[in-house]
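Student: here is my input; please provide its structure:
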Amino acid sequence: MREGYATLRQGNEYSAEIVEKRSRFIAQLVHVSSEQEAEVFLAQVRARHHDARHNVPAWILVDGRERCSDDGEPQRTAGMPVLEVLRGAGLADVCCVVTRYFGGTLLGPGGLVRAYTAAIQAAVDSAAQAGGIVEMTLVTRVTCVLPYAAYGRVERLVSDCSGHICDTIFAEDVQLTCAFRSGEEQAFVDTMCELMAGEDVCKVGNPMFSEF
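Tutor: As a prediction, this is how the structure comes out:
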């Protein structure tokens, strides 16, 4: 299982447009978490640009599934170049649709590859400049319940073990929820067991991808 990947901030759409011999190439890029979400976005773009000659989709999911289509362009001149840019950027859980309005001049296979590549690269660059690309890390959360007297010491221990506190609930005791890069939580759990005289006060969650 991969330890991390880059994706887009949810809820935002990033786009860029280039013109090549009067043909317009408009790249539209969003976060998706499933094939169904990718298909919904493709349908939205097709409705938005219903008068365009081509709407070329490509998407990659974090589980390794990916898909692209040339949508009527010559084989491997459109969808695959878009997919290759997404791969090269290390992106996952993303979908891009590049809309082409034909300008009347044939570009040839090489020209199409260059134009589709340039359009999606411009959209990726736009997302990066806008702070829309986020790094997702495989994270394990640990929840522990401890007496108030130990709170300050445990707070420092979380930091010493390269973690951070996500949530704190002050009740009869203190409940801390901490996050660690997966594999680094064990040092914290072991030290907590020693600190609490052998009492197991930690509940370790399953690894999941999250911003860290």
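
Student: going forward, measure contacts between C-alpha atoms and count neighbours the same way
Tutor: OK.

Student: buried set for the longest helix seen in the chain?
Tutor: When the chain is parsed with DSSP state H, its longest helix is helix 108-129. Applying a neighbour-count criterion of 16 or more other C-alpha atoms under 10 Å, one finds 112-113, 115-127 buried in helix 108-129.

Student: relative orientation of the next helix or strand after that helix and helix 108-129 in degrees?
Tutor: Counting by DSSP states H and E, the next helix or strand C-terminal to helix 108-129 is strand 133-146. Here strand 133-146 runs at an angle of 40 degrees relative to helix 108-129 (axes from the mean of the first three to the mean of the last three C-alpha atoms, to 10 degrees).

Student: what angle do the next helix or strand after strand 133-146 and strand 133-146 make?
Tutor: Reading on from strand 133-146 to the C-terminus, the next helix or strand found by DSSP H and E is helix 151-160. If you take the same axes, to 10 degrees, helix 151-160 sits at 150 degrees to strand 133-146.

Student: ok, residues contacting helix 151-160?
Tutor: 164-165, 174, 178, 188, 192 (C-alpha atoms under 8 Å, 6 or more residues apart in numbering).

Student: kindly recompute the last result at 7 Å.
Tutor: 164, 188 (C-alpha atoms under 7 Å, 6 or more residues apart in numbering).

Student: so how far is A43 from Y14?
Tutor: Distance of Y14 to A43, computed by C-alpha to C-alpha, to the nearest Å: 17 Å.

Student: looking at these two, which is more packed in?
Tutor: More neighbours surround Y14 than the other of Y14 and A43, with 21 against 15 (other C-alpha atoms under 10 Å).

Student: if we can go back for a sec, out of the buried residues of helix 108-129, who's nearest E66?
Tutor: I120 (16.2 Å; C-alpha to C-alpha).

Student: one more, please, to line up against the first structure:
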Amino acid sequence: MRVVYTGGEGEITEKKSHFIATVKPVQSEEEAVAFINETKKKYWDARHNCSAFVIGERQELTRCSDDGEPAQTAGRPMLDVLLREKITDVAVVVTRYFGGVLLGTGGLVRAYQAATQAGLAASRLIEKCKGQQLLVHTDYNGLGKLQYLFGQKHTVILDTAYEADVTMIILVPAEQKEILPKEIIELTNGSAGLEWGKTCVYALIDKEVVFF
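Tutor: Below is the predicted model:
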């Protein structure tokens, strides 16, 4: 899942109208609605506070509002940006201070989409991944081979315990759950012991693993 880790605020100006896009991560419709209402209060003197939000692993819950702009010229174009970028669990409010020049239907669509993109650009986006921890028990002869394999596959090593043998805890992405254990067994000629741990949702942020 592609989500917003930290929200941001982006601005554009189009024919004297000023657009402010405020982006925030949300987990529920109630949270999204509260954020939209809060932003409307903040920018109470603006002509429009249009909004869109997407929630759910498969982007299954979507809502949008034109807030007084001509139908389909604000909220829906904003929502289309979020869907196209495959972002979920996010809400966006684009505030418009009218500059006295009409933009026309096409101009409004382009302006609200550009503002939404500016808001996303000012935010931090991350990829949430599903995975499972795997405990790998090996002797010291197999350690170097496994370290090389994990380096090649960019496998995250969460912990390593050096005792009579070596125990490594690695993070296996869901898409590697079938193939990686087989590669470990092959590489160590069947001598490595494998024990599945807990499943998790995680992201790599600044090369550090963050669990959700």
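
Student: now for the longest helix of the first structure, which elements pack on it?
Tutor: strand 13-20, strand 23-31, helix 79-88 (3 or more C-alpha pairs under 7 Å, 6 or more residues apart in numbering; DSSP states H and E).

Student: in the second structure, what stretch matches the last one?
Tutor: So the one you mean is helix 79-88 of the first structure. Taken onto the second structure by TM-score structural alignment, helix 79-88 of the first structure occupies residues 75-84 there.

Student: and that stretch, what's buried?
Tutor: 75-79, 81-82.

Student: do the same with stretch 161-178 of the second structure
Tutor: Applying 16+ other C-alpha under 10 Å to stretch 161-178 of the second structure flags 166-173 as buried.

Student: in strands only, show me these.
Tutor: Among those, the residues falling in strands (DSSP state E) are 166-173.

Student: what about V139 of the first structure, how many residues nearby?
Tutor: The burial count for V139 of the first structure: 24, using other C-alpha under 10 Å.

Student: same list, the helices and strands packed on helix 108-129 of the first structure, but as JSON lines with distance to L138 of the first structure please.
Tutor: JSON lines is the format used below for these (distance: least, C-alpha to C-alpha, whole Å):
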{"stretch": "strand 13-20", "distance to L138 of the first structure": "25"}
{"stretch": "strand 23-31", "distance to L138 of the first structure": "18"}
{"stretch": "helix 79-88", "distance to L138 of the first structure": "19"}
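
Student: which among the ones you listed is found nearest to D200 of the first structure?
Tutor: strand 23-31 (39.4 Å).

Student: packing partners for that closest one?
Tutor: Strand 23-31 of the first structure packs on strand 4-8, strand 13-20, strand 94-101, helix 108-129, going by 3+ C-alpha pairs under 7 Å, 6+ apart.

Student: in the second structure, which residue range corresponds to that strand?
Tutor: By TM-score structural alignment, strand 23-31 of the first structure lines up with residues 17-25 in the second structure.

Student: buried residues in the matching stretch?
Tutor: Those buried within stretch 17-25 of the second structure under the rule 16+ other C-alpha under 10 Å are 17-25.

Student: nearest residue to the residue mapped onto V201 of the first structure from the second structure other than its sequence neighbours?
Tutor: Using TM-score structural alignment to pair residues, one finds that V201 of the first structure aligns to L194 in the second structure. Leaving aside its sequence neighbours, L194 of the second structure sits nearest to V136 (C-alpha to C-alpha, 6 or more residues apart in numbering; 4.9 Å).

Student: now do A91 of the second structure
Tutor: That would be F53: by C-alpha to C-alpha, 6+ apart, it lies 4.1 Å from A91 of the second structure.

Student: next, the aligned residue in the first structure for that neighbour: secondary structure please.
Tutor: Using TM-score structural alignment, the equivalent of F53 of the second structure in the first structure is W59. Assigned with DSSP: H, G, I helix; E, B strand; the rest coil, W59 of the first structure falls in the strand class.

Student: so how far is A6 of the first structure from W59 of the first structure?
Tutor: Counting by C-alpha to C-alpha, the gap from W59 of the first structure to A6 of the first structure is 14 Å.

Student: list the contacts of the closest residue to P25 of the second structure other than its chain neighbours.
Tutor: In space, and not counting its chain neighbours, P25 of the second structure is closest to V90: 4.4 Å by C-alpha to C-alpha, 6+ apart. With contact set as C-alpha under 7 Å, 6+ apart, V90 of the second structure has these partners: 3-4, 24-26, 53-55.

Student: 6 Å instead?
Tutor: 24-26, 53-54 (C-alpha atoms under 6 Å, 6 or more residues apart in numbering).
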